[in-house]
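Engineer: sequence first, then the predicted structure, then my questions.
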Amino acid sequence: MAQSSTVAARSTVWEVFLVFLKLGTTSFGGPVAHLGYFRAEFVERRKWMDDREYADLVALSQFLPGPASSQVGFGVGLLRAGGWGAIAAFVGFTLPSAILMVGFAYGASWFTGPIGDGLLTGLKIVAVAIVAQAVWGMARTLTPDRPRAGIAVIALATTMLLVGSVGQIAAILLGALGGLIFCRTSVDDRPDMLRFPVRPAVGITSLVVFVVFLIVSPILAAATGNGGVALFDAFYRAGALVFGGGHVVLPLLQAGVVDPGWMTNAEFLAGYGVAQAVPGPLFTFAGYLGAIADTGPGGIWGASIALIAVFLPGFLLLVGVLPFWNTFRRHPWAQAVLRGANAAVVGILAAALYSPVFTTAITGPGPFLLAVVCFVVLVAWKLPPWVVVIIGAGGGVVLTLH
């Protein structure tokens, strides 16, 4: 992936890898919580970008199929250290949970029993504090006036009324329209604040490769009868056809691996349960499925095929769109659209804070109190997120044992 001559890498590949490895080890709670962890690390702590830049990348990732939080991480790595930085970000963020999920496929049944249940409870509660901090911080920056605050509220309502990725996409489209109508009073004096090091030719090539894999893989799988190709095709289609990532991909994965008889539904659900308790992207669930599938090489090689296939389409689409995104956002009308879309992102995150984050984690006074404690030490005491993870996990064990 070539780097533009106008953009210099501002971090080493090794630095990007280590930052994302830490996030991949400590970011519990699913894709919405991951966006909160990312904001805390890249906007607040490291100052790699500001809230507007971050929200731009989040909005773009919400538009595209694939794992939204991983696409945001991939984009941050690309911005900071070019193509190798993007790969380092992906590997660092994905590796911890992938190792845990493949380990479970080999029979390591972690996160079971009272202590395991308590850890899972605490990690869900931590996600409430992390997402709440992200919503609070982004709201102050991205909804500073009445029009954008109103757009955020409309986006929140839209996301809650239209469940799933349809609601998220509709909310961003409505936010973009609202920005175009109500947010054209000022022109951003930094229209080129995110200049991704991807040339148009590379972007077009990525889009072509995306389409070729989508069309050729099922044909090749049917023609050859090769299990590895069939495995790649099933996971590539799942990654290519899901918006928002996270739990939305589960029905596609279930249809891809259970319906053909590659595993039982009980095996599928057992892996899904463990995927709730590990950090990093939920898409690493594919590693477990690839390792135990009755087709393909199985084991580590099967897991590798499944992991590459499920993440690849989202990254190809992101790289394909980024060079044209740079051109798009130079125009004053486009800046107005982005202001509205960014305000909508706040509403989307606020809706996700309520459901599923709050509704699944806060089941009584004890969990609510622990969530407040985590929020206070995160926002007022400004402790790093990994410390809050430890506090929340320990508190969850205490709540479960009592």
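Structural biologist: Yep, it's here. Numbers count the residues shown, from 1 in each chain.

Engineer: switch to C-alpha atoms for all contacts and neighbour counts from now on
Structural biologist: OK.

Engineer: isn't Q133 right up against C374?
Structural biologist: No: using C-alpha atoms under 8 Å, Q133 makes no contact with C374, being 10.1 Å away.

Engineer: this is the other structure I want to compare:
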Amino acid sequence: MFEIFCKFFILGCVSFGGPAAHIGYFRQAFVEKHKWLSDKDYGQFVALSQFLPGPGSSQVGFSIGYHRAGLPGAIAAFLGFTLPSVMVMLVIALLSQHFLNNTIFEGVVHGLKLLAVIVVADAAWGMFNNFCKQKISVALCAFTAIALLMVPSLYTQILVLIIAALIGKYFLIPKERSEQRTLSKMKLNWPPLVIFISLLVVLPLFSHLNAHTKLFSDFFQAGSFVFGGGHVVLPLLENLVGEQLSQDAFLTAYATAQAVPGPMFTLATFLGFELLPNSPITGAFLATVAVFLPGFLLILIVLKNWQALASNPSISGAMNGVNAAVVGLLLSALYQPVFQSAVINGIDMALVVLGIYLLKSLKLPILALVTFYSLFGVLSIYL
């Protein structure tokens, strides 16, 4: 458990760039470097996170921890990856907005955004080589990327994944077919399902009892309906608790969550801190747990039978289609928001090319690249 926690904690300290970049960091660490799981298993975890509401990259990390050491491993992975971001959000909530306007801090963030471009590009290339070996899968990858670049929306993402699954079901069935398994023989993981339904349906009935219950209920509901990651959770939370906080507080939390490493869902830490002024640390803790919990419960409901389901030829073919589409998702994310928000001029593009060389040819470790690009970001302020 300590090993899992430490490895995810290190990633949590350097994983800038949002969910798409996190997927790249995870793949490089746990598929290529540590070899905890295969590219196929990793692709299934990524695909599963795309179908379920919740924080996508955190769900992938949770699944990796579960694959490695069961539920304790999943919890250790979540704590390790999330704790650095939570700690930074708490510090910034305590120190107000002055830190956000610091030019040196802005320079560091710019440099790390360039590193995110490199990591996402590497992930897209690696997954393309593994999941797009047939003409149909290459076409699905291209179709997904084109669709999301032309019509970037949550509904487009869901639609192309469904189309990819249907096409894969009929045209991407593996040559070596596994033994058919009927869905009726699959056993649901009842405890997390009961907990999820109870908290979603029953808890709001008691939310009027005290501020702590209402806070947990509001953030749990927001986490239960978020498809598309941290960018979507903000308007949901604003609708739920917007009357209790100023718009400036929401925008500060949002900007901070984008600037710090780790999952963007930790904006709940900042908001929870502000919503319970009499017990801010408790508020931050409750909000953070509540917004992450639904996505993890849904993972536990499905993940237990995910491998068995994937062994079914039709489902395996559908997963092959979804895996190809996930590569397209990464390609579209590489352009928007990763590339567009990071590369401003020719010097930035040159640094991206250099970074790809340092990562792929010289095999420079991530921490060295983080240091290099942080320093470049600071220097760019004075150039």
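Structural biologist: Good, I have the coordinates. Source: prediction; values computed, not measured.

Engineer: rewinding a little: so between Q133 and C374 of the first structure, which is more surrounded?
Structural biologist: Taking other C-alpha atoms under 10 Å, Q133 of the first structure and C374 do not tie; C374 has more neighbours (27 against 21).

Engineer: who's in contact with the aligned partner of the more buried one in the second structure?
Structural biologist: When the second structure is aligned by TM-score structural alignment, the residue opposite C374 of the first structure is G355. Neighbouring residues of G355 of the second structure by C-alpha atoms under 8 Å, 6 or more residues apart in numbering: 115, 118, 369.

Engineer: Provide the aligned range in the second structure for stretch 77-84 of the first structure.
Structural biologist: With TM-score structural alignment as the criterion, stretch 77-84 of the first structure aligns to 65-72.

Engineer: list the buried residues in the matching stretch.
Structural biologist: Neighbour-count burial for stretch 65-72 of the second structure, counted by 16 or more other C-alpha atoms under 10 Å, picks out 65-69.

Engineer: ok, the residues you listed vs A139 of the second structure, which is closest?
Structural biologist: H67 (30.8 Å; C-alpha to C-alpha).

Engineer: secondary structure element for the residue most central in space within the first structure?
Structural biologist: Nearest to the mean C-alpha position of the first structure, by C-alpha atoms, centre = their mean, lies S69 at 1.6 Å. Following DSSP states H and E, one finds S69 of the first structure within helix 68-105.

Engineer: same thing with V241 of the second structure?
Structural biologist: Per DSSP H and E: helix 230-241 holds V241 of the second structure.

Engineer: what sits against P263 of the second structure?
Structural biologist: 18-19, 55, 57-58, 82, 85, 230, 257.

Engineer: so what does it match up with in the first structure?
Structural biologist: So, by TM-score structural alignment, P263 of the second structure is matched to P281.

Engineer: measure its match to F358 of the first structure for me?
Structural biologist: 19 Å (C-alpha to C-alpha, to the nearest Å).

Engineer: next: A98 of the first structure.
Structural biologist: In terms of C-alpha to C-alpha, A98 of the first structure sits 26 Å off from F358 of the first structure.

Engineer: comparing these two, which residue is more hemmed in?
Structural biologist: When A98 of the first structure and F358 are compared for neighbours, A98 comes out ahead with 28 against 21, by other C-alpha under 10 Å.

Engineer: the more buried one and P279 of the first structure: what is the separation?
Structural biologist: 9 Å.

Engineer: surely F111 of the first structure is in contact with L123?
Structural biologist: No: with contacts counted by C-alpha under 8 Å, F111 of the first structure stays clear of L123, the gap being 11.7 Å.

Engineer: of those two, give the one with the bigger neighbour count.
Structural biologist: Each of F111 of the first structure and L123 has its neighbours counted (other C-alpha under 10 Å); L123 has more, 30 against 18.

Engineer: which residues touch that one?
Structural biologist: Neighbouring residues of L123 of the first structure by C-alpha under 8 Å, 6+ apart: 28-29, 277, 389, 392-393, 396.

Engineer: what does it align to in the second structure?
Structural biologist: L123 of the first structure maps onto L112 in the second structure, with residues paired by TM-score structural alignment.

Engineer: so how far is the helix or strand where its match lies from its chain's centroid?
Structural biologist: Using DSSP H and E, L112 of the second structure sits within helix 103-131. Helix 103-131 of the second structure has its C-alpha centroid displaced from the chain centroid by 14 Å (C-alpha atoms, centre = their mean, to the nearest Å).

Engineer: how about stretch 44-56 of the first structure?
Structural biologist: 16 Å.
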